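[1] got a sequence here, can you model it:
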Amino acid sequence: MSTATTARARTAAPPGPATGAGVLTGTGTLIRFALRRDRVRLTVWILALLLGTLSTASNYRELYSDPADRANAAETLGSPAGLAMSGPRHYLDDYTFGAMLGQQMLGFTAVLVGLMSVLVITRHTRAEEETGRAELVRSTVVGRHAHLAAALSVAVLANLALALLLAVALPGLGIESIDTSGSLLYGAAHAATGIVFAAVAAITVQLTAHTRGASGMALAVIGVAYVLRAAGDSGENGALSWLSPVGWAQRTYVYVDDRWWPLLLCLALAAACAATGFVLSTRRDVGAGLRPEKLGAPHASNSLGTPLGLALRLHRGTLVGFGAGLFLMGAMYGSILGQADDMLRDIDQIQEALERIGGSSTAESFASMVMVVITVVAAVYVVMAALRPRSEETAGRAEPLLATGLSRSRWTGSHLAVAMGGGTLVLLLAGLGFGAAGAASTGDAALLGKLVGAALAYAPALWVTVGVAVVLFGWFPRANAAAWIVPVYAFVVGYLGQILQFPGWMNNLSPFGHVPRLPAAELDWTPLLVLTLVAAGLVWLGLAGFRRRDLETK
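    Just a heads-up that it's a prediction; the model follows:
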């Protein structure tokens, strides 16, 4: 009896990885697994950021080949609005090609690198917990901190890979003033900023039990960092910029002074945030968040009892975020409309593009060009919203709803209605911000109505984008990520193609290429009606496919 009891005591509760190196047990395996899962995703991110930077640097050499052109650009960007859109004034003292790259591109790409890093962290931590996979993995010999450590390691590796590619590729362009030492710092600034925001995400994933909430909070931090940078650079002393990791990266004054020490601030903040994330992870259960769930009302509101009301509730945070962001984006572009003539007067390729657009003034032509960028951002929202039914299906939340009397068409149609209506709303907000700021900067009050109308004219193109997404969801659900091709192609051909003079047939392949270029062009209702009919046909086709295929169940 004693021997049996002793044997049971020895085998009843095997010790788990509680302290020391045990909390990181399995980290290496999880890193390899995460890299394998993200091999395509991260490759696309890194190559897109690299090629975008290289093409921009090459365009600078072509657009500003004359020192007088660079001097004119520096004079224009020296205004508060120009500095808010670009970077610190010190870059303008000797506006070489390298200084242009550091001032105009570093702050923008740092935001994109931050976005990549946040998505890496949430994908491999909070998303794993929300789907239940983390609990399954941690039931094996895997340490408590292994998931977060692996996610941070993957984010760091991705940022270092981007930094190395930038450091090697930029000097290879052979552009004056873009040297090896400056390019090494330029790449390191991207990596340091991306690591900071990855560490910020390590905190946000501890606060909430939902992936979208964790991503939203981290992206809000990125937005605040960019706004602080913009406000500081447009002010007199720039103190606010020192509160932002984006501001720290730009204050390396890459290709001008090549200062490395501001990156130490990034690394210190990243270390502090990462350590905080690890500590907070010990204070919650797997699958839970530190922020307590808000208790709902005893009875659901009437709106939540309908498919559309539920869809609105699910999309509410994303819709509010994009609406506010596009309003601010439109206001920022509108604030420089009054200086567009002086800023672009001596840039031949831009002038040729504006002449092809037409318009009674440079401000109207430039506004038509910028409107493509604004609508592409709105297209990002509608793709996210249109693909939400697929997320609900794969997470197992669609099956209980569709097991009731709710039809597939009504359930999917509610999400599509929010995507289409929400896309139109964010266009309206962007047009209001663009028009109000543009009217103030130019002194032309009529520009407000013109730019609101110009923004809303792109609504049918957004609806076509939703239609493409729902066709993929209905017939080819595993290929639904292909819906992102529509906004990416629209940006490359619709915006860059105007400057680089791509063939006209390439623009015709995009739904955005058929929209009248208001306010420079005259309103033509025919293409808008055709796009609306195409969108309706695509939605019908996608819903028909969803009704015929099997539902992915858990």
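[2] okay, CA-based contacts and neighbour counts for the rest of this
    Noted.
[3] what residues does stretch 325-334 touch?
    Residues outside stretch 325-334 that contact it (CA atoms under 8 Å, 6 or more residues apart in numbering): 81, 85, 370, 374, 377-378, 426-427, 429-439, 441.
[4] tell me which stretches of the stretch 201-350 of the chain form strands.
    Taking DSSP state E, counting those that start in this stretch as the criterion, the stretch 201-350 of the chain carries no strands.
[5] helices along that one, start to end?
    Along the stretch 201-350 of the chain, the stretches classed as helices by DSSP state H, counting those that start in this stretch are 211-234, 245-250, 262-281, 307-334, 340-344, 348-357.
[6] just those helices: most buried one?
    Of those, the one with the most neighbours on average (mean count of other CA atoms under 10 Å) is helix 245-250, at a mean of 29.
[7] how about residues contacting that helix?
    87-88, 102-103, 106-107, 110-111, 189-190, 192-193, 196, 225-226, 228-229, 241-242, 262-263, 265-266.
[8] and what of stretch 50-62?
    97, 100, 101, 105, 162, 165, 166, 169, 170, 173, 175.
[9] neighbours of the fourth one, how many?
    For residue 105, the neighbour count with other CA atoms under 10 Å is 18.
[10] surely it and residue 86 touch.
    Yes. Look at residue 105 against residue 86 with CA atoms under 8 Å: they come within range, at 7.5 Å.
[11] ok, and the closest non-adjacent residue to the spatially most central residue of the chain?
    Among the residues of the chain, the one closest to the centroid is residue 115, at 5.5 Å (CA atoms, centre = their mean). Leaving aside its chain neighbours, residue 115 sits nearest to residue 219 (7.0 Å; criterion: CA to CA, 6 or more residues apart in numbering).
[12] now the other sequence, so there's something to compare against:
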Amino acid sequence: MSAATATRTPAAPRMLTGPGALAGTRTLIAFNLRRDRVRLPVWILALFLGTLAAADKYRTLYADPEARASALSTMGSPAGLAMTGPRHYLDDYSFGAMTGHQMLGFTAVLAGLMSVLTVTRHTRDEEETNRAELVRSTVVGRHAHLAAALGVAVIADLALAVLLAAGLGSMDLAPSGATGSLLYGLALAAVGVFFACVAAITAQVSAHTRGASGSALAVIGLAYVLRAAGDAGGGDALSWLSPIGWVQRGYPYVDNRWWPLLLCLVSAALCAAAGFALSTRRDVGAGLRATRPGSATASGALLRPLGFAFRLHRSMLAGFGAGLFLMGAMYGSILGQADDMLGSIEQMEEALSKIGGATTAESFASMIIVVLAVVASVHVVTATLRPRAEENAGRAEALLATGLSRVRWAGSHLAVALAGGTAVLLLAGLGIGVAGAASTGDPGLVLSLTGATLAYAPALWVTAGVAAVLFGWLPGAVQAAWAVPVYAFVTGYLGRLLRFPDRMNDLSPFGHVPQLPAASMDWTPLAVLTLVAAALILLGLEGFRRRDLRTR
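    Model prediction:
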């Protein structure tokens, strides 16, 4: 007795086709967009809605000729030009010109940040986690990963440009509103593409994601500083060295010049070509910059969890410290002009009156310190979630296989996050205090503003506690920890200008801190916040002790 067996011909494997080194690029672009289906829309909508909200507020804040005249005199000062853009916008200071002058440089930094993080996420991070090697073992060209990452960044930048052109164009900001809005959106897209291509170079130089991102972000910071120095000094030489200065000199809503955008696009093409060329001179997973050989024996600090955690965090801590010191100094430099800047703006006067304070400078400083504290909380969240990154990469498993306990390992990262957050707050306070004292001629501001900034340390510790609880009990939802600084900024700063109900600010730990130096000191909420932070941290560590470790 015999039986016939039918055999099924297996389906041919799906091939990633493409011309040579770019094979598989289209498929990788689709895959990367799938991975970023939440991240990129959040970035784009935040930039879009933030710009539209600011443009709408300009029409309200500066509706009267007196308010516009006050804005002209304030923004025409060296400090005002350093924080905004070139003086030529002031020649015809329509609502559109205000938007281009005061918002374009700031949003260009954020668009560059979005583009840099997108490129490094899909290039260097893929290599560092060994996923790129696995993908490239299939029919994928050598340049496909970089080309796909750049393609996703370009798509995101163009999507932002289209939304801004449509949204701003519908607001009637200037006589040439449609053209100016289109130029504004494409200017942001051009500068975003440029910084994406800069990240394409840094991703080849450094062997680590943090190094590649940090180097590209340093270029963004340098571009902003060059632009600010050139505009404040009254000469264009330094500003023409900055891509942010290039797009600002397109003068949307004023002259509507298109050719400065070509400088960004040509420079971006050169940077992209350099990135592709450099990628052929290294191995997958390696960087062009040789890893510096360490000492033959580890120092005593590296043999302890706390010292090792500090070694991992020190570069980011130094970057945040320097950045917050400069940010504080920039705001402090205009405290002496606070009365002239804000005295005729009704909404700002109302917001400052709620804060209190003997002078406008004190009230304004109290509002700005909230912003500095929120930026410091970004460092705290990043540092607190570092153990999750170590766990995902498989490095935590090797460490915890030794005699090192889970609580000591995670607690060392938390200790660095708490102490580091307090340290960057101190540097921010020194920056605004020293610059504010020089601007107002009041040396007492150094101590008062530094102490006012440090008062937000317990709120930072609560932020770290929330991130620790998510890491310990809900590790898949750790990104929700970013809601704390975002909500604090929206309610603590923008909420005062947009007249949100005060009870919304009470839901943020930053809303319970006395707003020194305008308000009087109250130790009770700081003590309560400290106790809440301690409870959250202990709860998070207990959750991490109980749950399973993610293994690879």
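[13] before we move on, the earlier item: closest one to residue 383 of the first structure among the helices of the stretch 201-350 of the first structure?
    Shortest distance between residue 383 of the first structure and the helices of the stretch 201-350 of the first structure, using CA to CA, is found for helix 307-334: 11.7 Å.
[14] state the span of the second structure onto which that closest one is aligned.
    Alignment of helix 307-334 of the first structure against the second structure: residues 305-332, by TM-score structural alignment.
[15] ok, now which ones touch the equivalent of residue 351 of the first structure over in the second structure?
    Here residue 351 of the first structure is matched to residue 349 in the second structure, going by TM-score structural alignment. Counting by CA under 8 Å, 6+ apart, residue 349 of the second structure makes contact with 342, 343.
[16] before we move on, the earlier item: how much does the match of helix 307-334 of the first structure stray from the first structure?
    Compared with the first structure after the fit, stretch 305-332 of the second structure shows a mean deviation of 0.4 Å (mean CA distance after the TM-score superposition for the first structure).
[17] relative to the whole chain's centre, how far out is stretch 402-421 of the second structure?
    Distance, stretch centre to chain centre, for stretch 402-421 of the second structure: 25 Å (CA atoms, centre = their mean, to the nearest Å).
[18] what are the buried residues along that stretch?
    406, 409-418, 420-421 (16 or more other CA atoms under 10 Å).
[19] equivalent range in the first structure for that stretch?
    Stretch 402-421 of the second structure covers residues 404-423 of the first structure once aligned (TM-score structural alignment).
[20] do stretch 73-89 of the second structure as well
    Taken onto the first structure by TM-score structural alignment, stretch 73-89 of the second structure occupies residues 75-91 there.
[21] just stretch 113-131 of the second structure next, same as before
    Using TM-score structural alignment, the partner range for stretch 113-131 of the second structure is residues 115-133.
[22] show me what residue 265 of the first structure aligns to in the second structure.
    Using TM-score structural alignment, the partner of residue 265 of the first structure in the second structure is residue 263.
[23] contact partners for that match?
    With CA under 8 Å, 6+ apart, residue 263 of the second structure has these contacts: 243, 246.
[24] and the residue nearest to residue 307 of the second structure when sequence neighbours are not counted, how far is that from residue 50 of the second structure?
    Among residues not flanking residue 307 of the second structure along the chain, residue 301 sits closest, at 4.5 Å (CA to CA, 6+ apart). Distance of residue 301 of the second structure to residue 50 of the second structure, given as CA to CA, to the nearest Å: 45 Å.
[25] number of nearby residues for residue 66 of the first structure?
    Other residues lying near residue 66 of the first structure total 12 when counted by other CA under 10 Å.
[26] what's the counterpart of it in the second structure?
    The alignment partner of residue 66 of the first structure in the second structure, by TM-score structural alignment, is residue 64.
[27] same thing with residue 219 of the first structure?
    Using TM-score structural alignment, the partner of residue 219 of the first structure in the second structure is residue 217.
[28] do you know how far that match is from residue 323 of the second structure?
    According to CA to CA, residue 217 of the second structure stands 11 Å off from residue 323 of the second structure.
[29] so the closest residue in space to residue 554 of the first structure that isn't next to it in sequence, which of the three states?
    Nearest non-adjacent residue to residue 554 of the first structure, counting by CA to CA, 6+ apart: residue 396, 5.6 Å away. Look at residue 396 of the first structure: counting by DSSP: H, G, I helix; E, B strand; the rest coil, its state is coil.
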